[in-house]
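S.K.: What shape does this take:
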Amino acid sequence: MNQSITRDLTRIASDLAKSVDQLCFAEPVTHVYNPLVYAWKAHQEYLSLANGNLEALFLGMNPGPWGMAQTGVPFGEIAAVRDWMQIECPVDKPPNEHEKRPIEGFACQRSEVSGRRLWGLFSEHYVTPDAFFQSQFVVNYCPLVFMEQSARNRTPDKLPANEREPLTAVCDYHLLAVMQLLKPRFLVAVGVYAEACFKRVVQQGNFDATIVRILHPSPASPAANKDWAGKVTKQLVNAGVWKS
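M.R.: Alright, predicted model coming up:
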């Protein structure tokens, strides 16, 4: 644990939580969850695992309903967070909870496939969390979950421009602050959206790092449903992020 890194990351995340809470979103979005508030304790525990001068910073889009929305950890599939990272904290409820998307915290019985695949790959490659977090870290670009009345998930890129642009400004600022603090050599985008975010922030902040895109682990992607781990390992090795 690097106490200086933990302190600064915590401050940066707290600022992000407050900033996004001040934004407004209209229909078809009817419910917005901010796990940086109701799952803050678990998120703090996660941030305490980070180190500076990283080899790679991995970036996702925003929380999934059965992952970070429940645990406060990016791609935070419950078993991976509880059993591998050894994080398990009380999780509160969001102010406006959708009956079809209850927040049950670590008692949730659902499993987020994307998180299971991503953290599963990391645990296979690094064996121990300490080995992984010594040189790698994972963050989400946007901390919010957006839902429609039907409970359908609405991703940040689908928001109208008048809502998306203020959100982008806040999240870009946060991402650059994280990058400047952790100083990664590689910026690993989990999917196309994350890659665009990295490119924009690198240009704005004149940040020097190599951007790499890997296949998103979502089961909604047909390519991810056949040997995702093998494909992504090859991508990371070919890019020089991991050794073979």
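
S.K.: Every contact and neighbour count from this point should use C-alpha atoms.
M.R.: Fine.

S.K.: Report all helices and strands that the longest helix seen in the chain contacts.
M.R.: Longest helix of the chain, by residue count under DSSP state H: helix 161-182. Using 3 or more C-alpha pairs under 8 Å, 6 or more residues apart in numbering; DSSP states H and E as the contact test, the elements touching helix 161-182 are helix 3-21, helix 192-205.

S.K.: same thing but at 10 Å, please
M.R.: Counting contacts by 3 or more C-alpha pairs under 10 Å, 6 or more residues apart in numbering; DSSP states H and E, helix 161-182 packs against helix 3-21, strand 56-60, strand 136-140, helix 192-205.

S.K.: ok, the spatially closest residue to Ser14 that is not a sequence neighbour - contacts?
M.R.: Nearest residue to Ser14, sequence neighbours excluded (C-alpha to C-alpha, 6 or more residues apart in numbering): Leu36, at 7.5 Å. By C-alpha atoms under 10 Å, 6 or more residues apart in numbering, the contact list for Leu36 reads 13-14, 16-18, 20-21, 42-44, 68-69, 71-73, 143-144.

S.K.: Give me the distance between the residue nearest the centre of the chain and Glu27.
M.R.: What sits nearest the mean C-alpha location of the chain, by C-alpha atoms, centre = their mean, is Asn140, with 2.6 Å. Going from Asn140 to Glu27 by C-alpha to C-alpha, to the nearest Å gives 24 Å.

S.K.: And Lys18, by the same measure?
M.R.: Distance of Lys18 to Glu27, computed by C-alpha to C-alpha: 22 Å.

S.K.: who's more crowded, the two?
M.R.: The neighbour comparison of Lys18 against Glu27 (other C-alpha atoms under 10 Å) goes to Lys18, with 13 against 10.

S.K.: Wait, that one touches Val37, no?
M.R.: Yes: at 8.6 Å, Lys18 counts as touching Val37 under the criterion of C-alpha atoms under 10 Å.

S.K.: quick one more, to check against the first:
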Amino acid sequence: MEANDENIPKIFLKYEDQLSKELNNLTFSSPAHYIYNPLEYAWKPHSTFVKTYCKGTKDVLFLRINPGPWGMCQTGIPFGEVNISKEWLKMNGEVEKPKNECPKKQIKGFECHRSEQSGKRFYGFFKNLCRTPEVFFKNAFVYNFCPLSFMEKEEEGKRCANITPDKLKGQIKKDLENICGKTLVNILKLLDVKIIVAVGRYTEKQAVKIIQESQLDIEVIYMRHPSRMAGRNWSKTAQNVLDTTDLKQYFSNNN
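M.R.: The predicted structure follows:
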């Protein structure tokens, strides 16, 4: 299928569907006990998000590591904190349940009352900057390197802690990175991306590796992940990234 503005979302979703099926064939072991795949159980709102905001090519791709339990795991939207997803992105839709659900991190979809700090900060920052999602998504999109969320087993003294892909060990980590990396290359080519904004050091490392191996002419810019670990001044850090690079031009109402 030839890529144009009209069928880019269809091809994008096809790549993600293939990615989801390939990852489902992998066998994960301890400590990754609960494995959530929102590309399966939250496919309806996710596909609506892609069809709404991924029309046409994108100069900038924000690359984050994987879904958070109170963000994309609930809504199917990368960095998809529930309230801002509903109120700013105007997203909603039916969300089913993962096959093996953690009792402490249940999926309630857009009815979830927990807030994901990183998603609230990320989209909150760009809401203040761009005012409307149409301005933000005109030249940019947001994508997870890995669509799966991993959590440790619920046991006494444990809290079903998140396990990010960089914490996986051995061959399974290599297999996951290879599969996700191949899909990322397809996405970069499809969207004709010029700049990857790597949200976190792990995604920066993966992006640089993939670009070098694929010989793609894409710039990688690092942005600190907007988690609680970033402190209260994350918005100033993000603004500094925009001010000291060529990024700011892509988020202007006049562009």
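
S.K.: Tell me how many other residues crowd the aligned partner of Ser135 of structure 1 in structure 2.
M.R.: Structural alignment (TM-score structural alignment) places Ser135 of structure 1 against Asn139 in structure 2. As a burial measure, Asn139 of structure 2 scores 21 neighbours (other C-alpha under 10 Å).

S.K.: cool, and Ser221 of structure 1?
M.R.: Neighbours around Ser221 of structure 1, by other C-alpha under 10 Å: 11.

S.K.: Surely it is in contact with Val113?
M.R.: No: using C-alpha under 10 Å, Ser221 of structure 1 makes no contact with Val113, being 11.6 Å away.

S.K.: Packed most tightly, which of the helices and strands packed on helix 161-182 of structure 1 would that be?
M.R.: Greatest average neighbour count among these goes to strand 56-60 (a mean of 23), per mean count of other C-alpha atoms under 10 Å.

S.K.: Report the distance from that one to the chain centre.
M.R.: Distance of strand 56-60 of structure 1 from the chain centroid (C-alpha atoms, centre = their mean, to the nearest Å) equals 8 Å.

S.K.: what does it correspond to over in structure 2?
M.R.: Here strand 56-60 of structure 1 aligns to structure 2 at residues 60-64, judged by TM-score structural alignment.

S.K.: Check stretch 179-199 of structure 1 too.
M.R.: Under the alignment (TM-score structural alignment), stretch 179-199 of structure 1 falls on residues 188-208 in structure 2.

S.K.: Give the equivalent position in structure 1 for Phe28 of structure 2.
M.R.: Matched by TM-score structural alignment, Phe28 of structure 2 corresponds to Phe25 in structure 1.

S.K.: try Tyr41 of structure 2
M.R.: Alignment note (TM-score structural alignment): Tyr41 of structure 2 maps to Tyr38 of structure 1.

S.K.: Please report how far whatever residue of structure 1 lines up with Gly124 of structure 2 lies from Ser221 of structure 1.
M.R.: Aligned by TM-score structural alignment, Gly124 of structure 2 pairs with Gly120 of structure 1. Separation of Gly120 of structure 1 from Ser221 of structure 1 (C-alpha to C-alpha): 18 Å.

S.K.: can you give me the strands for structure 2?
M.R.: In structure 2, the segments counted as strands under DSSP state E are 34-36, 60-64, 140-144, 149-151, 162-163, 195-199, 219-223.

S.K.: hang on, the earlier thing: could the helices and strands packed on helix 161-182 of structure 1 be laid out in CSV, adding distance to Arg213 of structure 1?
M.R.: Formatted as CSV, those follow (distance: least, C-alpha to C-alpha, whole Å):
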stretch, distance to Arg213 of structure 1
helix 3-21, 24
strand 56-60, 9
strand 136-140, 14
helix 192-205, 6
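
S.K.: Contacts only, for Val170 of structure 1.
M.R.: 15-17, 19-20, 23, 141-142 are the contacts of Val170 of structure 1 under C-alpha under 10 Å, 6+ apart.

S.K.: quick one: what's aligned to it in structure 2?
M.R.: Matched by TM-score structural alignment, Val170 of structure 1 corresponds to Ile179 in structure 2.

S.K.: so how far is Ile210 of structure 2 from that match?
M.R.: Separation of Ile179 of structure 2 from Ile210 of structure 2 (C-alpha to C-alpha): 12 Å.

S.K.: Likewise for Glu81 of structure 2?
M.R.: Counting by C-alpha to C-alpha, the separation of Glu81 of structure 2 from Ile210 of structure 2 is 28 Å.

S.K.: What of Lys194 of structure 2?
M.R.: From Lys194 of structure 2 to Ile210 of structure 2 the distance is 14 Å (C-alpha to C-alpha).

S.K.: repeat for Ile11 of structure 2
M.R.: Distance, Ile11 of structure 2 to Ile210 of structure 2, by C-alpha to C-alpha: 20 Å.

S.K.: Now for Glu219 of structure 2: which residues touch it?
M.R.: 60, 193-197, 207-208, 211.

S.K.: What is the nearest of the residues you listed to Glu154 of structure 2?
M.R.: Closest to Glu154 of structure 2 out of these is Ala207 (32.8 Å), distances taken as C-alpha to C-alpha.

S.K.: For the closest one, give me its contacts.
M.R.: Ala207 of structure 2 makes contact with 63, 145, 181, 184-185, 196-198, 201, 213, 218-221 under the criterion C-alpha under 10 Å, 6+ apart.

S.K.: Is it possible to get TSV of these that adds distance to Gln106 of structure 2?
M.R.: Shown next, in TSV, are these (distance: C-alpha to C-alpha, whole Å):
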residue	distance to Gln106 of structure 2
Leu63	25
Phe145	23
Gly181	29
Leu184	29
Val185	32
Ile196	32
Val197	30
Ala198	29
Arg201	29
Glu213	39
Ile218	38
Glu219	38
Val220	35
Ile221	34
